[in-house]
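**Student:** Sequence below, structure please.
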Amino acid sequence: MSPSTTRIVAIVLAVVLVLGAAGVAIGYGLSARDGDDSADGPERAGPAPTSTPSADATEPPDPALAAYYGQSIDWAACEDDDDMECATLTVPVDYAEPDGETIDLRLLRDPADEPGQRVGSLVVNPGGPGSPGTSYAAAGTQAFRQPLLDAFDIVGFDPRGTGGSDPVDCLSDDELDAFLAADPDPDDAAEEQALVEDLDGFFAGCVERSDALVGHVTTVEAARDMDVLRAALGETTLTYLGASYGTKLGATYAELFPQRVGRLLLDGAVDVSLSTRESSLGQARGFETALRAYVEDCVSGDDCPLGGSVEEGLTTITDLLGDIDAQPLPTSDDRELTVGSAFYGVVTPLYVRDYWPLLTQGLEQALDGDGTTLMLLADAYASRDSFSGDYLNNSAEAIYAINCLDDPTALAPEDVPAQYADFEEASPTFGRVFAWGLVGCAGIEVEASEPAPQIDGAGAAPIVVVGTTRDPATPYEWAQALAEQLDSGVLVTRDGDGHTGYNSGNECVDTAVEDYLVEGTVPDDGLEC
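**Tutor:** Coordinates of the predicted model:
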């Protein structure tokens, strides 16, 4: 196995930290790990407790929930890592029926590295929706810098319906392979019909293969779970770091429990006011911007296989995807790289600038008729182990279940062509794929028990929102919008590539985040890094 292939395998196995989602299941997920846009920041002061323990820390918002809010967490060493502590937290399936069925959420805690400097518990969520928060909390320096690891018990939970928290199951592994490989931009009536049938089968499978929780995996209910977790951790207010979709979860928490907001850091923000169509258009623009930045970087070097200019490089990629659509490429295993898998293989490295060389390798191989690297990258997006064929978690299924329960809006297939012009203007390369993503919730068979609220977080303490100027999955404009929508929003801007801003090589951003979370020092609104 070559060194480059070994590196890709490591990504396939490690990228489970973060995923993402829109109609085409393009997510808000993979966190940035840049290392080339650093800036100096101010010196850091000492730690400050995140919350002052008080008698009302476990007081429930509804007396009927007292048993949940009064529970204690029985931490024990995790089976596969003695340095981490694992436990479960019991919450109701339906908060309107607290005496009804319950679910146990999987928890993981990485205790503070410096107990004498501990300031509290930091609850984290990596995004998706659908990514397991326990993997994120266990990521250590891959996800968090030492000041946070020293000062906090990093606490992750698998949101309801994901990871180890009664995971939603919709398809067998073989069926999921085929679902993800399907053409995301149908070429004719037969492919359009196949897409509709695939979605119908997917959502029917969710109901058949999952229990009653499948109708209770909304962001609102996950936010209510977080408040139960806060109480069980003994925290009067919540200290939280949410990345990507985790920003929507955090903003929802601020709307439902504004007086329980302590220090909320929302990184790679989602604009919670947008319709499904507006979100899809925004992501189409974001991925086009990121792809152009990648191609510009590639053609500025000596060995770019795409051509000598940005426009030539983009044309090469577009033509390659068209060729793969017509004739899938062989790979090192018994699968073929279809255009659906090739799409995910191209967009996955755009989440992280450090992965751009992998995209170059994948495109060069594909131009030579070998789809192996692009397939490995597509597998990484879906948290699929390319060698065993096993899915490491259910994120590729949960993303549809959660998004479509939050907003079941879907276009009929016959209405999609009318969207082409707007979407191709936003993204000449990916526009039609995102346009077809608007049918993604067709066929959903369950309804949310509680509607999503309008969000302004009125009454909450200052909430810090981080946006990256060339973020593909959550465009910078979304961070600007969320900071404006939140009454107490404070915007921090990272000028850079990749998805999310913290721990991405920018000292100015990192210092601002850590000063806020560790010391409670709110950065200046509009800070640019």
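**Student:** contacts and neighbour counts: CA atoms only from here.
**Tutor:** Fine.
**Student:** show me where the stretch 301-450 of the chain has helices.
**Tutor:** 310-326, 339-347, 356-367, 372-381, 395-406, 420-426, 431-436 (DSSP state H, counting those that start in this stretch).
**Student:** Could you look up the SS state of Leu229?
**Tutor:** helix (DSSP: H, G, I helix; E, B strand; the rest coil).
**Student:** Which of the residues in the top strand by length along the chain are classified as buried?
**Tutor:** Ranked by residue count and defined by DSSP state E, the top strand of the chain is strand 81-92. Across strand 81-92, burial judged by 16 or more other CA atoms under 10 Å covers Met84, Glu85, Cys86, Ala87, Thr88, Leu89, Thr90, Val91, Pro92.
**Student:** Please tell me how far the first one sits from Pro115.
**Tutor:** Right, the one you point to is Met84. 15 Å (CA to CA, to the nearest Å).
**Student:** Among the helices of the stretch 301-450 of the chain, which comes closest to Val522?
**Tutor:** helix 395-406 (31.3 Å; CA to CA).
**Student:** chain center to the longest strand of the chain, what's the gap?
**Tutor:** 22 Å (CA atoms, centre = their mean, to the nearest Å).
**Student:** compare with the first, here's sequence two:
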Amino acid sequence: MKQIKRNASLIAASALLFGLAVPLTASAADTEPLEWTKCGGTGLDPRQRCATLSVPMNYADPGGRKIDIVLSRLPSEKPSARRGALLMIPGGPGGDSLAGPSETGRHLPRSVRDAYDLIGFAPRGNSPSTPVSCDFDRSDLARTKLLPWPTAGGSVAENMAAARRMSDACARAGDELLQHVSTKNNARDIDRIRAALGERKLSAWGVSYGTYVGAAYREMFPRRTDRIVLDSNDHPDPVQGQRAWLAAFEVGVEDNFPEFAKWASRPGNPHRLARTAAEVRPLFLRLAARLDRTPIPWPGSNPEELNGNVLRQTMLDGFYDPADGYPAVAELMLAAKKGTVPPAPQAPPDPVLRNYAAVVAATVCNDAAWPRSAAVYRKDVATGRLKYPLTAGMPRNAMVCAAWPWQPKEPPVRVTDRGPSDVLLIQNERDVATPLSGALKLREALGRRAVMVTNDATGHGAYLDNGTACGDTLVSRFLATGERPRKDTDCR
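**Tutor:** Below you'll find the model as predicted:
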């Protein structure tokens, strides 16, 4: 994030000494004027415009190499009611919100669209901002490799080999930017965005990983925030503490599976899997185990077979959005029972996946160091497989970070209860990726600075997505008027 103008040499020395723990604040004078032009893409609001902002690649060397951050803006629909700018902080890592002002913006109530210019952006490393990429093998771009599923017997040897292979591919890329993609630098970039927009304070709506970025921004620049909504909340320390970013899937799947089982056993459901909800879990586990032993060829997919881990990954992906995801999981289970496969899913082009995978790796690995010993992962995976058989040890396994070629340049953000009370958390009870248990940890860390609204709802994405009308109303009211619930609130 940004920097307060002082003696330049003192700033540089302090940044190096203290790892930029005390951020420096950007002013409009630090940025060039934004030139807004028509955005690329289809289906956008014709009023949406895009611009490119230049920021330091390395905030410890602000006079060094610059990188581009691409922004989008949809202006307030009622200038007389305009309060400021609302930045949409995307999830991921690896996501962007460039289309958000048009696509998500159309679902916002008029009171919010009147109050703000809606701002989207592609975070550092994400195309079309200055991109990073590693020349990963195509096989390593499979979903079951990007999330580290162990072998059917629980071995992590292949995962450790993949971590070394992928880390070597990033090292060979020779792009120094890979070392500077991190949550703290994302937060610093946001403050550059604020300054370039000419805003004294910035409101933000962060989703999923964007809640950690939003919390980081709020921690690093407390006097630069206005109204902050954190939606589908990450554990406040997602890469330390049992590697909680990945470990969240264990609890998230367990929170969600009973809802899937009720849906999949409902009479009249064309995708019905069993007569009772109690039968669905053992059916899934039997199918996964059978596919571990005898995969079904699946031409055109990556990998080109339906194995147990592909079924498990499909379940995990499907639980993000029950409306579309539950039928997809059930269809795959029904096909597997018959020994067949549906049409191969269409994956994004390999260059897009390489960009995405490089951003994920750089962010997670640069935020904090992971264990390097295979023995740590063997032990943790064995424990996870016994305690959480649905996820088969994956959430405790070795990602690329187990062999990442660089050490973190600064400590991760520590979320605290210091600063103004201007945060509203919105959370679904049953969220596969950011479970309620992790959200409660963030709520605890923020203390008096926050109020939390909890939806009796299933799926990832709470506001204007898989939440409740009650939760949507409370968030919209906060954004439009600043009025928050007096205390933590359940929406049922």
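**Student:** Of the helices of the stretch 301-450 of structure 1, which is nearest Asp525 of structure 1?
**Tutor:** helix 420-426 (29.4 Å).
**Student:** so what secondary structure elements neighbour that closest one?
**Tutor:** With contacts taken as 3 or more CA pairs under 8 Å, 6 or more residues apart in numbering; DSSP states H and E, helix 420-426 of structure 1 sits against helix 276-299, helix 431-436.
**Student:** what range in structure 2 does the helix or strand following the last one sit on?
**Tutor:** By that I understand helix 431-436 of structure 1. Where DSSP states H and E defines the elements, the next helix or strand beyond helix 431-436 of structure 1 is strand 463-470. Strand 463-470 of structure 1 lines up with residues 423-430 of structure 2 when matched by TM-score structural alignment.
**Student:** mean distance, the matching stretch to its aligned residues in structure 1?
**Tutor:** Mean deviation of stretch 423-430 of structure 2 relative to structure 1 after superposition (mean CA distance after the TM-score superposition for structure 1): 1.1 Å.
**Student:** ok, and what's touching that stretch?
**Tutor:** Stretch 423-430 of structure 2 has contacts (CA atoms under 8 Å, 6 or more residues apart in numbering) with 227-233, 252, 255-256, 435-436, 439, 443, 449-463, 466-467, 471, 475, 478, 484.
**Student:** from those, which would you call buried?
**Tutor:** Buried subset of the contacts of stretch 423-430 of structure 2 (neighbour count, 16+ other CA under 10 Å): 227-233, 252, 255-256, 435-436, 439, 443, 449-455, 457-463, 466-467, 471, 475, 478, 484.
**Student:** so of those residues, which ones are in helices?
**Tutor:** Members of those lying in helices (criterion: DSSP state H): Gly252, Asp255, Asn256, Leu436, Ala439, Arg443, Gly471, Val475, Phe478.
**Student:** Map the first one onto structure 1.
**Tutor:** Meaning Gly252 of structure 2. For Gly252 of structure 2, the residue aligned by TM-score structural alignment is Gly286.
**Student:** how far away is its match from Ala421 of structure 1?
**Tutor:** In terms of CA to CA, Gly286 of structure 1 sits 17 Å off from Ala421 of structure 1.
**Student:** Tell me, how many residues neighbour the aligned residue in structure 1 for Val413 of structure 2?
**Tutor:** Matched to structure 1 by TM-score structural alignment, Val413 of structure 2 sits across from Pro453. Neighbours of Pro453 of structure 1 under the rule other CA atoms under 10 Å: 11.
**Student:** do you know how far Pro453 of structure 1 is from Cys304 of structure 1?
**Tutor:** From Pro453 of structure 1 to Cys304 of structure 1 the distance is 48 Å (CA to CA).
**Student:** what sits against Thr37 of structure 2?
**Tutor:** Counted by CA under 8 Å, 6+ apart, Thr37 of structure 2 has contacts Arg49, Cys50, Ala51.
**Student:** cool, now which of those residues survive the switch to structure 1?
**Tutor:** Retained in structure 1 by both residues aligned by TM-score structural alignment, their matches' CA atoms under 8 Å are the following of the contacts of Thr37 of structure 2: Arg49, Cys50, Ala51.
**Student:** SS state for the closest residue to Pro238 of structure 2 other than its chain neighbours?
**Tutor:** Leaving out its chain neighbours, the residue that sits closest to Pro238 of structure 2 by CA to CA, 6 or more residues apart in numbering is Trp245, at 4.0 Å. Following three-state DSSP, Trp245 of structure 2 is assigned to helix.
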